[in-house]
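> Compute the structure for the input listed below.
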Amino acid sequence: MAHQYQLHQKITVQCWCCRSPQEFVFSSPSDQVVCSHCVAHTGNTHAERRDADHVQLWSDLYARALAEHAAQTAAADQTIALLIAELDAAKEQVAQFSAVLARDFDQTQSAEVRAILETDLVKSAERKTDAALLRYDRAMAALWRISTQHQLSDAKPQPNQPLRCSCGKPVTECVEWAALESVRQLLESWEAKQQRHLAAGERHALPSEHPDVQTSTPISPRNSGRRR
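This is a model prediction of the structure:
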């Protein structure tokens, strides 16, 4: 059977035998769309071997996907922990500067206070705080996008059936669901805070596809200043 795929370039298409996505380079429309795992399955006498090979292939693909998800989850958890630590450290440094200024305010002329505020040390601390906030917001926005695809399904579960993720898998089998569970409360708190910024006409970090952003009035430039 002839195919309609592009020729002479590497493309990923579904194998006509095992139905798994595989890479092919076709030189002719008459080339078989059969991956290297399935070349020995042609003909009617290889059904038993074909079925066994397909089970093993899909088992390997599933194991590989689980390993990749686990690595991505671990990396995301580590990034979030580092960002939180960096943000806390920056906030503590700014708080220390503020305490010094408040303590010495009565003994200091206003011009001297302004000079302290304009020092490179304070400006550097503010830049670090802004940078940490930005990286934290970007990480949380990325997790929010993933969470929209992995929530409890709206479909009413059947008796004696497990709860299902919105991706279609039981929650006990969904790797993304398990990864999000460890940060779901933190993510919900972050989302609520950004929604308050949006409602107040302040700069926020909600993704453009967030329902509240879709229905809100665009923020004017005068309200797009630095968030505190």
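
> CA atoms for contacts and neighbours, from now on please.
OK.

> Would you map the helices across the protein?
47-104, 110-117, 120-147, 175-181, 184-199, 211-214 (DSSP state H).

> To check against the first, give me the structure of this:
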Amino acid sequence: MAMWADLAADQQVNHQAEVERLTALLASEALVIDGLRAESAGLTAVVAGEFAVGGVRDLLENDVVRRADRATELANRRNDRTMAVLWRLERLHHENAQNFGACACGEPVLTCAEFAAIEPERQAVREWEKKNVAWAAEGKRHGLPAEHPAAGATTRR
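Next comes the predicted model:
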């Protein structure tokens, strides 16, 4: 029985030593965490100050604006290419002014598949053409195809 008492006493001493070691380790880790929190707060204040002053904010906003402008420009060019194709098709398939009811290709407008395909977008093509003709007349960049009478030697988009 004395042996068990000695073992229990040794376990208590070892346990107490382990508790003291872990307590010291926790205190040390708490100091590191507090230091990192203080450093993080300082860096956050610097970044927030720069963001508010304009440095970082201007860089971020300029990059976002540049990307949006580029995406818009690409979308506009894609739209111009599509509308130019529709304009070309509309030149080939529109109602013949001399022969009412006939497509320019010679088919009756009621049976011309191309005429029917273009018809729902005909007004949009005309509006696009009008806008781009005005830009071409002003010497601005436009999306008219090279063979368009108003395209001339003006700048294309």
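
> right, so the helices of the first structure: which one is the most enclosed?
helix 175-181 (a mean of 18; mean count of other CA atoms under 10 Å).

> which part of the second structure lines up with it?
Taking TM-score structural alignment as the measure, the second structure aligns residues 113-119 with helix 175-181 of the first structure.

> could I get the helices of the first structure as JSON lines with distance to Asp154 of the first structure?
Shown next, in JSON lines, are the helices of the first structure (distance: least, CA to CA, whole Å):
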{"stretch": "helix 47-104", "distance to Asp154 of the first structure": "25"}
{"stretch": "helix 110-117", "distance to Asp154 of the first structure": "53"}
{"stretch": "helix 120-147", "distance to Asp154 of the first structure": "14"}
{"stretch": "helix 175-181", "distance to Asp154 of the first structure": "15"}
{"stretch": "helix 184-199", "distance to Asp154 of the first structure": "18"}
{"stretch": "helix 211-214", "distance to Asp154 of the first structure": "18"}
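
> so which of these comes closest to Arg226 of the first structure?
Nearest to Arg226 of the first structure among these is helix 120-147 (8.2 Å), distances taken as CA to CA.

> Mean distance between the closest one and the second structure after superposition?
On superposition with the second structure, the average gap between helix 120-147 of the first structure and its aligned counterparts reaches 0.8 Å (mean CA distance after the TM-score superposition for the first structure).

> Give me the range in the second structure that that helix lines up against.
Against the second structure, helix 120-147 of the first structure falls on residues 63-90 (TM-score structural alignment).

> Please apply the same query to stretch 49-68 of the first structure.
Counterpart in the second structure of stretch 49-68 of the first structure, with TM-score structural alignment as the criterion, is absent.

> chain center to that stretch: distance?
Centroid separation between stretch 49-68 of the first structure and its chain, computed with CA atoms, centre = their mean, to the nearest Å, is 26 Å.

> Check stretch 55-69 of the second structure too.
12 Å.

> tell me the contacts of the closest residue to Asp137 of the first structure other than its chain neighbours?
Among residues not flanking Asp137 of the first structure along the chain, Ala205 sits closest, at 6.0 Å (CA to CA, 6 or more residues apart in numbering). When contacts are counted by CA atoms under 8 Å, 6 or more residues apart in numbering, Ala205 of the first structure is found next to Asp137, Arg138, Ala141, Gln194.
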